[in-house]
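> turn this into a structure:
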Amino acid sequence: MVCLRSAGARHAAVAARLSAKPAGIVPDGVVNLPLGEPRFAALGPAYGQPVAALPLPDALRLYFNAALADQIGLDPRWCQSAAALPLLTGNAAWPGQTPSASVYAGHQFGVWVSQLGDGRVLTLAEWRAPDGSPVELQLKGAGPTPYARGSDGRATLASSVRELLACEALHALGVPTTRALSLAGSSLSVQRDELDTAAVLGRTAPCFVRFGHFEFHARHGTPQQLALLADHVIEHHFPYLANQPQRHAAWLAEVVELTAALFAHWQTLGFCHGVLNTDNLSVLGLTLDYGPYGFMERFRPHHVCNASDHEGRYAYTAQPAIGRWNCERLLGACAGLLAPQPEAAREQAQALLARYDEVYRQEVMRRWRAKLGLREARAGDAGLLNRWLTLLQRGKADFTLAFRRLADAIQIDPAEALICLPAGQDAALRDWLDDWRARLASEGGSPAGRASAMRRVNPRYVLRNHLAQAAIEGAQRGSSVELHRLLAVLARPFDEQPGAEHYAAPPAQGLELELEIGCSA
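Sure, this is the predicted structure:
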């Protein structure tokens, strides 16, 4: 059990809520809600604590994901009713469930922090979706917990809109991620770098267990606690491994491979997470916790999207190595699960870590080839790709649009192709286009078919910073119109959408919005 620090009135207020029943009452009209068992909370007090949500004053529904609700077993009609809003803001109790916050630790910007945890997040409920898959529903911004470390436990409207947009945009792009179910605003003021209003985001995933959970129990718990947590994850999320004689090694191998594949997917979309601490990495290989993230616009290998990352630890080009480093921390925390002898455990951990390198190389090149329209793996592919990326960098080209326009370059005259590709380096670009087209021709197939395949993997629409900012400003004025318009466009990122062309364009020249986003939102 991790005890609450006794420091100030805010902590005392939190302590008073720890053993309290969830706030509010079940509103009228609640029918057919999934009633599952709180699987993670059932592990016991060493893993977290029950915490009642802090009611959100003047709660106003801004968004509800009806398609996701239906998928996870909620009645979309009920969820959009007045009866649902109190449950999705922490203003009323979810029947049969007790909200809880979990404890974990982590390496933040490479520095060990011995206790973190769900400081402003509550697991509200757990159940099984109609297809049998596990569902965990969390509220983010529902008040402080024992792990809030002095914060108010609230989320700002701006940060909540950004997380909602990012997870739904990545989901539409095929990237494993947590999902956004609901968003509610409030008149309650919240002071961060700037004054904003509070919001509560409802988000779901099969589970929210992080690398940092295992680091915490490896440092502060017992071997039995660590094994119990690992077996819990295996039982509910990797059940096909449960009866294997080396189940923990097999599970860790899967986590390493899922993480490598996730980072490869990010790289080929130009997505930067911004805060790749071990407490922000999911053991299911999901994109987790959206703070100062960003889709890179002008291609810069050393692009940093986090204003707090002064040394560029989590720059775009550094992400793959950071993924490996974080996996190494997880394997170190779980070494005792691999073998009783330290030397044997280290050898197994190194063998598992090698899987990261192998899977990342295979997956990232598979995705790069697809973006370039290449069907076959050949020895010169990395060179061809690097020449293209160099052209993008020197031409200060928009990453997303440059790849999208390559599909057009297959079917038009080379001189015309130069117009819609990185500017200012015609000779080098013409040489590259000649080599690329020759490479495509050597594989056969029709240019139209090749172009169509490229458009299915090179998005036309991504979540650009200025688009997110427009949706945020609308929400801050009390309107969710632009939020819903943007989400509708991002839900079909690979499609040409007549009338939505401005959502594909970068900011106007001279007005590029490189938002200074830190970790305080």
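> for the rest of this, base every contact and every neighbour count on C-alpha atoms.
Noted.
> hey, where'd the helices end up in the stretch 201-350 of the chain?
For the stretch 201-350 of the chain, the helices defined by DSSP state H, counting those that start in this stretch occupy 211-220, 223-237, 247-269, 319-333, 335-338, 342-372.
> another sequence for comparison is provided below:
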Amino acid sequence: MRLDNRYAQFDWAGTAVQPAPLLSPRLLLLNPNLADELGMSLSESQWRDLVSGHWLPSDMTPFAQVYAGHQFGGFSPQLGDGRAMLLGEVVAPDGQRWDLHLKGAGKTPYSRFGDGRAVLRSSLREYLASEAMHHLGIATTRALALVGSKEPVYREQVEPGAGLLRAAHSHLRFGHFEYFYYSGKTEHIPALLNYLIDTQWSDLDKDAAGYAALFERVVEKTATLIAQWQLVGFCHGVLNTDNMSMLGLTLDYGPYGFLDAYDPDHICNHSDHGGRYAYDQQPAVGYWNLQRLAQALSGVIDIEALQQALGKYEHQLMSAYSEGMRQKLGLTGWEDQDPALFRDMFTLMAAQAVDYSCWFRRLAGLTPSGEIPADVQILLSDAAAWADWFARYQTRLAQEGTPQAEKVRRMNAVNPKYILRNHLAQQAIEQAEQGDMSEADTLLMLLARPFDEQPEFNAYAMPAPAWAGSLSISCSS
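Here you go, the predicted structure:
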């Protein structure tokens, strides 16, 4: 394991800390493929002790980062790693840099009134979700290892504690720059930008033009990321600026959720009473958050350059989304009627609460004869209402003339059969809390191949049962 702890040298950017050991730790999950990619060869006992805070390699320098953020629209001037810390920066055998970030490590100077701990429930949810997103091809932090503990942690109720070690090329957030801007310590902003250039984007120059190009890159990556979320039906739940990655990664999984029945107004976070972060609000919120970042960078990047970069957000997002939606419907080209075809489909889906993932996956079975497959019909409460739309869709497919087998192959390559629905995660959590990780292992196996048929596990690819609607996911999740 080769470490280069460059960020921890910025003593103005946080505080050196040490993890507080967890009681009676047990290694629950390990990501061996990712560990190999990072060049980390540890025994199971070393993984357990590392993630539980009982052991650190001598060249690790744990560091809690400070940042700020706009939370539900209101500005919080100081946040930071309140229950997490940067253990170190690994240089992998291929030369790529990775942060090792430990969640549930105990109190830091930024814990405010928190205990600095994580619970098994939320830690397992993040482990499952980050790996699911990775295998869907969506940029994300990764899960490296999960440890359970007998230590009681108090949330809405007493829950078992846990530690989660996650990895990402960087954990820099919009909120890092907001902290130094609003605290009047703007002299540190170029140093953070230079760090990002040195460690991630060495093709950029460390001057005003390079910083402008960096911001434009952040805009484009954020737009692409949110388009991918919308395409797969993913709701983040808490899109505060402190949860927005400078690398365009899906960051900080809390009250996330994948759509079951299609509802553009779906709110996955029980704590989001006003629906600020509803599914259909994510594109607008992404832009709003980028505006906050632009403000924080306005001292080092020309205002006109910031505005020009922001002006590319909508086009990038809509281009990525439109192209992705055509692929989901098995279309290869662009026609002027496509937006209306998409819009009318979603209107019908919302009116009949059609299961989002099942709809796109099963639609591949539609044949040139126009007969609606039985497994599609069962998703519709009123199939007759779809007659006109199906006729238009068939006509559109016929324009391209793609052979049926090729169309099915293409659609199945972008429409996942297996998605991390809330009820599946909940079942894995309940078993894990009883000491049984078999359901989590099954989910990880399925989510590593989300586009493959795997017919022996068809039960995991069905619409959510009725009881799933009662699940409540909040920020503490």
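> which of the helices of the stretch 201-350 of structure 1 is buried the deepest?
Of these, the one with the most neighbours on average (mean count of other Cα atoms under 10 Å) is helix 211-220, at a mean of 24.
> any idea which element the residue lying farthest from the centre of structure 2 lies in?
The C-alpha centroid of structure 2 is most remote from Ser369, which lies 39.3 Å away (Cα atoms, centre = their mean). Using DSSP states H and E, Ser369 of structure 2 maps to neither a helix nor a strand.
> any idea how far it is from Phe390 of structure 2?
The gap separating Ser369 of structure 2 from Phe390 of structure 2 is 11 Å, by Cα to Cα, to the nearest Å.
> same question for His70 of structure 2.
For His70 of structure 2 relative to Phe390 of structure 2 (Cα to Cα), the value is 44 Å.
> how about Ile267 of structure 2?
29 Å.
> do the same with Ser123 of structure 2
43 Å.
> with Phe360 of structure 2 instead?
For Phe360 of structure 2 relative to Phe390 of structure 2 (Cα to Cα), the value is 13 Å.
> looking at these two, which is more packed in?
Taking other Cα atoms under 10 Å, Phe360 of structure 2 and Phe390 do not tie; Phe360 has more neighbours (22 against 19).
> what does the more buried one align to in structure 1?
When structure 1 is aligned by TM-score structural alignment, Phe360 of structure 2 is paired with Phe403.
> what's the nearest residue to Phe390 of structure 2 if we skip its chain neighbours?
Spatial nearest neighbour of Phe390 of structure 2, excluding adjacent residues (Cα to Cα, 6 or more residues apart in numbering): Gly370 at 7.6 Å.
> what residues are up against the one you found?
Phe390, Ala391, Gln394 (Cα atoms under 8 Å, 6 or more residues apart in numbering).
> apply 10 Å and report the result again.
By Cα atoms under 10 Å, 6 or more residues apart in numbering, the contact list for Gly370 of structure 2 reads Ala387, Phe390, Ala391, Tyr393, Gln394, Thr395.
> narrow these to those in helices?
Counted as lying in helices by DSSP state H, out of these, are Ala387, Phe390, Ala391, Tyr393, Gln394, Thr395.
> show me which of those residues are buried.
Buried members of those, scored by 16 or more other Cα atoms under 10 Å, are Phe390, Tyr393, Gln394.
> please convert the residues you listed to a markdown table, extending it with distance to Ala16 of structure 2.
Shown next, in a markdown table, are those (distance: Cα to Cα, whole Å):
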| residue | distance to Ala16 of structure 2 |
| --- | --- |
| Phe390 | 61 |
| Tyr393 | 59 |
| Gln394 | 62 |
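> so Tyr313 of structure 2 makes contact with Val285?
No: here Tyr313 of structure 2 does not reach Val285: they are 11.7 Å apart, not a contact under Cα atoms under 10 Å.
> leaving out chain neighbours, which residue sits closest to His66 of structure 2?
For residue 66 of structure 2 the amino acid is Val, not His. Gly80 (4.0 Å).
> what residue of structure 1 matches up with that neighbour?
So Gly80 of structure 2 corresponds to Gly117, using TM-score structural alignment.
> likewise for Pro255 of structure 2?
Per TM-score structural alignment, Pro255 of structure 2 is aligned with Pro292.
> and the gap between that match and Val113 of structure 1?
Noted for Pro292 of structure 1: a distance of 20 Å to Val113 of structure 1, by Cα to Cα.
> need the longest strand for structure 2.
For structure 2, the strand with the greatest residue count under DSSP state E is strand 142-154.
> list the helices and strands it packs on?
With contacts taken as 3 or more Cα pairs under 10 Å, 6 or more residues apart in numbering; DSSP states H and E, strand 142-154 of structure 2 sits against strand 26-30, helix 32-38, helix 44-51, strand 97-103, strand 118-119, helix 120-135, strand 158-168.
> tell me which of those approaches Leu329 of structure 2 most closely.
Leu329 of structure 2 lies closest, by Cα to Cα, to one member of these: helix 120-135, at 20.5 Å.
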